[in-house]
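1. Structure of the sequence below:
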Amino acid sequence: MKRLGFIFLCAIVGAVSSYYAQPFVDQNSDVILIIITVFTVFAGFLIAIITIIGDPGLIPSGSWRIAEGRRNQMYQRLSWHVVLFTLYLLTIALLFVSVILEKALCEHQFWRLWIERAYLFVGITSFLFTFALPSALMEMQQARYDAEIERRRSEVGIRPDEES
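-> Next up is the predicted model:
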C-alpha cells in the first residue's frame, strides 16, 4: 500500500510538473541535452545495479529450495528496477521523437505540446521514482547479510531463534 501511494504521488507530481514546465522546455536545446544526459547516465547505472544484484554467485549456499525461494524474491525486487530502466529509455525515446519531429510538427503545435508534456511527465515521474532506489538497494543488501549470518550461524550449530 505504501509503494502504491508513492507511485501515485510521483505520477501526480509528474503530471502537474510536466503541464506547468512545458512552456520553459519548448524548443530549449540546453534542457533537452541535460535531460538526455541525465537519463542516459541513470539507465547505465541501473543496468550495472541490475547486473550486480542479479548475479547468481551472490546467492548464499544452502539447499536448492532456499536458492529457488531467494531467486523468486530477487526477481520480484529486480522487476521494479527493470520498470524504472524502461521508463528512463521511454523518456529518451520521447525526447528523440520530439527533436526529430520538431520541424515536421512546427505547424501542429498541439502534437508538439503533448509530446513535450509526455517526455516531461515520464522523465519527472521516473526521476522521482529514483529516490526510492537507494532504500530498495539497501534492503536487498541487508537481506543478503542476514542470510549470510544465518548460514554461518547454522554452520556452528546455532539455531535461528538462539542468541550467540
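2. C-alpha only now, for contacts and for neighbours.
-> Fine.
3. Tell me which stretches of this protein form helices.
-> Using DSSP state H, the helices of the chain run over 2-25, 29-53, 64-101, 109-130, 133-155.
4. Serialize these to JSON lines and add fields for mean neighbour count.
-> Supplementary listing: those in JSON lines, determined by neighbours: other Cα atoms under 10 Å:
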{"stretch": "helix 2-25", "mean neighbour count": "15"}
{"stretch": "helix 29-53", "mean neighbour count": "15"}
{"stretch": "helix 64-101", "mean neighbour count": "16"}
{"stretch": "helix 109-130", "mean neighbour count": "20"}
{"stretch": "helix 133-155", "mean neighbour count": "14"}
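5. what about residue 134, distance to residue 34?
-> 23 Å (Cα to Cα, to the nearest Å).
6. Equivalent analysis for residue 54, please.
-> Distance from residue 54 to residue 34, by Cα to Cα: 30 Å.
7. let's see this one next to it:
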Amino acid sequence: MKNSQGQISSLAFGVVAVAIGVVAGWQGLDLIHDNDDAREVIVTVFSILAGFLIAIMTLLGDQSVLPGSWRIAETQSKAIRAKLTRQKWLFYCYLVTLSLIFIHTLIRTKLPEAAIWIERFYFGFAATSFVLSFKLPGTLMAVQTDRVDAVIAARRGSASKLDRS
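-> Model prediction:
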C-alpha cells in the first residue's frame, strides 16, 4: 500500500512539474526573450545539476558498498534500477534543455521566428526539470538511509549467528 501511494505521489509531482513547464514555456517568453543573463543562469544551473545527478547515479549504481549476501543486493536491485531510470530521464531533461539553448544560440539571428519557439521549449524544459530536481536531495537521502539499513541488517544477522554459536 505504501509503495502504491508513493507511486501516485511521484506521478502527481511529475504531472505538476510538467504543467509548470508548459505554463512557463507558454507564458514566460517575456522573461527570457533577449535575456542573456537568464540564459546564462539556466546553463550554469543545469550544468551543475547534471554533475550532481551523475554523482547520485554513481552512488546508486555502486553495488560494492552493499553489505551482506547476494540476496540482500538482489532484493534491492529492482528499487535501485527504478531510481537509476528516473535519474536517467531527469538527466535527459537537463541535456534537452541545454541542447535547446545551444540550438537557440545558433539560430537566433538567422531564424528569429523559430528561435522564439525554441526559447519557449527550453524555458518549459528548464522549468519542468528544475521542479523535478527538488526530488534529488530526497533520492540521495533515501540511498544513504537504505545503505545504513542494509549495514544494520547485516550486522544484526552476523550478531545472531554469533549468538547461536
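8. Can you give me the TM-score here?
-> TM-score of the superposed chains, computed with TM-score structural alignment, normalised by the length of structure 1, equals 0.88; 154 aligned residues with a Cα RMSD of 1.4 Å.
9. Might you report the residue contacts of the spatially most central residue of structure 1?
-> Closest residue to the average C-alpha location of structure 1: residue 84 at 2.9 Å, with Cα atoms, centre = their mean. Neighbour list for residue 84 of structure 1: 126, 129, 130 [criterion: Cα atoms under 8 Å, 6 or more residues apart in numbering].
10. Could you identify the residue of structure 2 that aligns with it?
-> When structure 2 is aligned by TM-score structural alignment, residue 84 of structure 1 is paired with residue 90.
11. now residue 51 of structure 1
-> Per TM-score structural alignment, residue 51 of structure 1 is aligned with residue 58.
12. Repeat that for residue 133 of structure 1.
-> Checking TM-score structural alignment: residue 133 of structure 1 goes with residue 136.
13. can you check residue 74 of structure 1 too?
-> In structure 2, residue 74 of structure 1 lands on residue 80 (TM-score structural alignment).
14. need the contact list for its match.
-> Neighbours of residue 80 of structure 2 in contact, by Cα under 8 Å, 6+ apart: 60, 61.
15. rerun that using 10 Å as the cut-off
-> If a contact means Cα atoms under 10 Å, 6 or more residues apart in numbering, then residue 80 of structure 2 has 57, 60, 61, 62, 63, 73, 74, 143 as its contacts.
16. Same check on residue 45 of structure 2?
-> Residue 45 of structure 2 touches 39, 94, 126, 130, counting by Cα under 10 Å, 6+ apart.
17. and if you look at residue 129 of structure 1?
-> By Cα under 10 Å, 6+ apart, residue 129 of structure 1 lies in contact with 6, 7, 9, 10, 11, 80, 81, 84, 87, 123.
18. Could you identify the most distant pair in the residues you listed?
-> Farthest-apart pair in the contacts of residue 129 of structure 1 is 9 and 81; separation 18.3 Å (Cα to Cα).
19. What span of structure 2 is stretch 7-27 of structure 1 aligned with?
-> Taking TM-score structural alignment, stretch 7-27 of structure 1 hits residues 14-34 over in structure 2.
20. From what I see, residue 114 of structure 1 and residue 15 are in contact.
-> No. Look at residue 114 of structure 1 against residue 15 with Cα atoms under 10 Å: they stay out of range, at 11.7 Å.
21. tell me, what's touching those two both at once?
-> Counting by Cα under 10 Å, 6+ apart, the shared contacts of residue 114 of structure 1 and residue 15 are residue 120.
22. Make TSV from the contacts of residue 129 of structure 1 and add distance to residue 153 of structure 1 to it.
-> Converted to TSV, the contacts of residue 129 of structure 1 look like this (distance: Cα to Cα, whole Å):
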residue	distance to residue 153 of structure 1
6	37
7	38
9	42
10	42
11	44
80	32
81	32
84	36
87	41
123	45
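23. Residue 31 of structure 2 reaches residue 124, doesn't it?
-> No. Residue 31 of structure 2 lies out of contact with residue 124 (Cα under 10 Å); the separation is 12.0 Å.
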